[in-house]
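S.K.: Sequence plus the predicted model coming up.
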Amino acid sequence: MAKIEEITALLIEEIETFQKAVNQLSKDTDKIKNHKITVDTSQIQSVFKEFNSELTSNLKEQQNQIRTLQNKLNKTIIVPKWMIVLFSSFFIICLLSISINFYQYQKFKNVEETNYIKGREEITNHIQEFFKKNPEALKQYQQWKNND
């Protein structure tokens, strides 16, 4: 019987250690469930702050560039519409004047040529008529012409 008592004492002891282990395990799981994990984000935050400061400086630089470009554009001289109309009208009038003068010059050359032909025919007819009325003058003219 002593062995049975010894075995039961060992079993009781094992059960108690098992019970203690289960209790400890339940406490540890409760601690794990209740324990909140905190992540150290200070490095990430510092990287984001640095990136944000770079973005801000880039934005300010771009805004300054845009401002200077706008100032340059505002200082440029823009040709008003009335000036464009004025110069185009002047150009068209000059072209028309040159065209009309050229046309009149060509017309004058034609008129001059026709008048020359008409005058030559009149002189020729007048001289022939003179020679018909004065045959002696015709003979003298022919002698004069042959002598040269």
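M.R.: That came through fine.

S.K.: C-alpha only now, for contacts and for neighbours.
M.R.: Fine.

S.K.: how about the residue nearest the centre of the chain, what does it touch?
M.R.: Geometric centre of the chain, nearest residue: Leu73, 14.7 Å, by Cα atoms, centre = their mean. Applying Cα atoms under 8 Å, 6 or more residues apart in numbering to Leu73 gives no contacts.

S.K.: what separates it from Pro80, distance-wise?
M.R.: Leu73 sits 15 Å away from Pro80, going by Cα to Cα, to the nearest Å.

S.K.: Lys107 now?
M.R.: Lys107 is 41 Å from Pro80, by Cα to Cα.

S.K.: Determine the longest helix present in this structure.
M.R.: helix 81-133 (DSSP state H).

S.K.: starting at the chain centroid, how far to that helix?
M.R.: 50 Å (Cα atoms, centre = their mean, to the nearest Å).

S.K.: Helix or strand next in line after that helix, which one?
M.R.: Downstream of helix 81-133, the next assigned helix or strand under DSSP states H and E is helix 135-147.

S.K.: the inter-axis angle of that next one versus helix 81-133?
M.R.: Inter-element angle recorded for helix 135-147 and helix 81-133: 110 degrees (by axes from the mean of the first three to the mean of the last three Cα atoms, to 10 degrees).

S.K.: contact partners of helix 135-147?
M.R.: For helix 135-147, contacts defined as Cα under 8 Å, 6+ apart pick out Phe131.

S.K.: give the contact list for Leu25.
M.R.: Contacts of Leu25 by Cα under 8 Å, 6+ apart: none found.

S.K.: dropping in the other structure now:
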Amino acid sequence: MAKLDEIAELLTEEIKEFENSVSRLEELQAFLMNYKIKPDTSDIDFILRQYNDHQKKAIEDQHKLMGNVIYYIKKSMTFPKWATKLFCGLLVIIFLVLGYSVYKVSRIPEIRQVAFGQGEEKAVGHFRAFFEASPEASELYQKWREPQSKK
């Protein structure tokens, strides 16, 4: 029986401690129910405002850059590589032909002079051969020439 008394005594002590714990919990619950928490979000608001301002600025910068890109794209014209190469090749050929033409045109007076000299030599040679072949014509020519020189 002594053991039962001891166990009963231990159980009563445990029940009293449990009742004390429950009463403390009830007091704590009542205190917490009446306690009003006022959250202070000023630091978070400051950080969020800063981040928002930074994001707005970044978006504005991106809009400006995108506007510039769109402007230059609308202003630009694209040509295929083969068309550009063909155009450059034709331009080189045109300049070569023009240069050769200018060179030839600038030599026209020289060519005329040479042609005139050759024509004169052929004409004189032809007349000499004619006059050597027919001495009568040569005499008539000399007579015709003398009165002309006197005037």
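M.R.: Received the coordinates, thanks. These figures come from a predicted structure and were not determined experimentally.

S.K.: thinking again about what came up before, and Lys107 and Pro80 of structure 1? Which one has more around it.
M.R.: Lys107 (12 against 8; other Cα atoms under 10 Å).

S.K.: do you know how far the more buried one is from Thr41 of structure 1?
M.R.: Lys107 of structure 1 is 97 Å from Thr41 of structure 1, by Cα to Cα.

S.K.: Look at Phe79 of structure 2 and give its secondary structure.
M.R.: Look at Phe79 of structure 2: counting by DSSP: H, G, I helix; E, B strand; the rest coil, its state is coil.

S.K.: Residue in structure 1 paired with it?
M.R.: The alignment partner of Phe79 of structure 2 in structure 1, by TM-score structural alignment, is Val79.

S.K.: That match: how many residues sit nearby?
M.R.: If we define neighbours as other Cα under 10 Å, then Val79 of structure 1 has 8 of them.

S.K.: Then Tyr141 of structure 1?
M.R.: 13.

S.K.: Identify the residue of structure 2 aligned to it.
M.R.: By TM-score structural alignment, Tyr141 of structure 1 lines up with Arg145.

S.K.: roughly how far apart are its match and Ser138 of structure 2?
M.R.: 10 Å.

S.K.: same check, this time on Gln50 of structure 2
M.R.: 119 Å.

S.K.: Looking at these two, which is more packed in?
M.R.: Between Gln50 of structure 2 and Ser138, Ser138 has the larger neighbour count (other Cα under 10 Å), namely 16 against 12.

S.K.: What separation is there between Ala137 of structure 2 and Trp144 of structure 2?
M.R.: 10 Å.

S.K.: To clarify, my last question referred to Lys75 of structure 2.
M.R.: Counting by Cα to Cα - Lys75 of structure 2 and Trp144 of structure 2 are separated by 83 Å.

S.K.: Glu132 of structure 2 now?
M.R.: 17 Å.

S.K.: repeat for Phe87 of structure 2
M.R.: Look at Phe87 of structure 2 and Trp144 of structure 2: by Cα to Cα, they are 67 Å apart.

S.K.: Around Ser57 of structure 1, count how many other residues there are.
M.R.: With other Cα under 10 Å as criterion, Ser57 of structure 1 counts 12.

S.K.: and it, what helix or strand is that in?
M.R.: Assigned by DSSP H and E, Ser57 of structure 1 falls in helix 42-75.

S.K.: same thing with Glu17 of structure 2?
M.R.: helix 2-34.

S.K.: That helix - contacts with which helices or strands?
M.R.: For helix 2-34 of structure 2, not one helix or strand is in contact under the criterion 3 or more Cα pairs under 8 Å, 6 or more residues apart in numbering; DSSP states H and E.

S.K.: Ile32 of structure 1 versus the residue lying closest to Phe131 of structure 1 once chain neighbours are set aside, what's the distance?
M.R.: Using Cα to Cα, 6 or more residues apart in numbering and skipping residues adjacent in sequence, the residue nearest Phe131 of structure 1 is Leu138, 5.3 Å away. As for Leu138 of structure 1, its distance to Ile32 of structure 1 is 151 Å (criterion: Cα to Cα).

S.K.: okay, those two: which has more neighbours?
M.R.: Leu138 (16 against 11).

S.K.: Would you mind measuring from the more buried one to Glu121 of structure 1?
M.R.: 18 Å.
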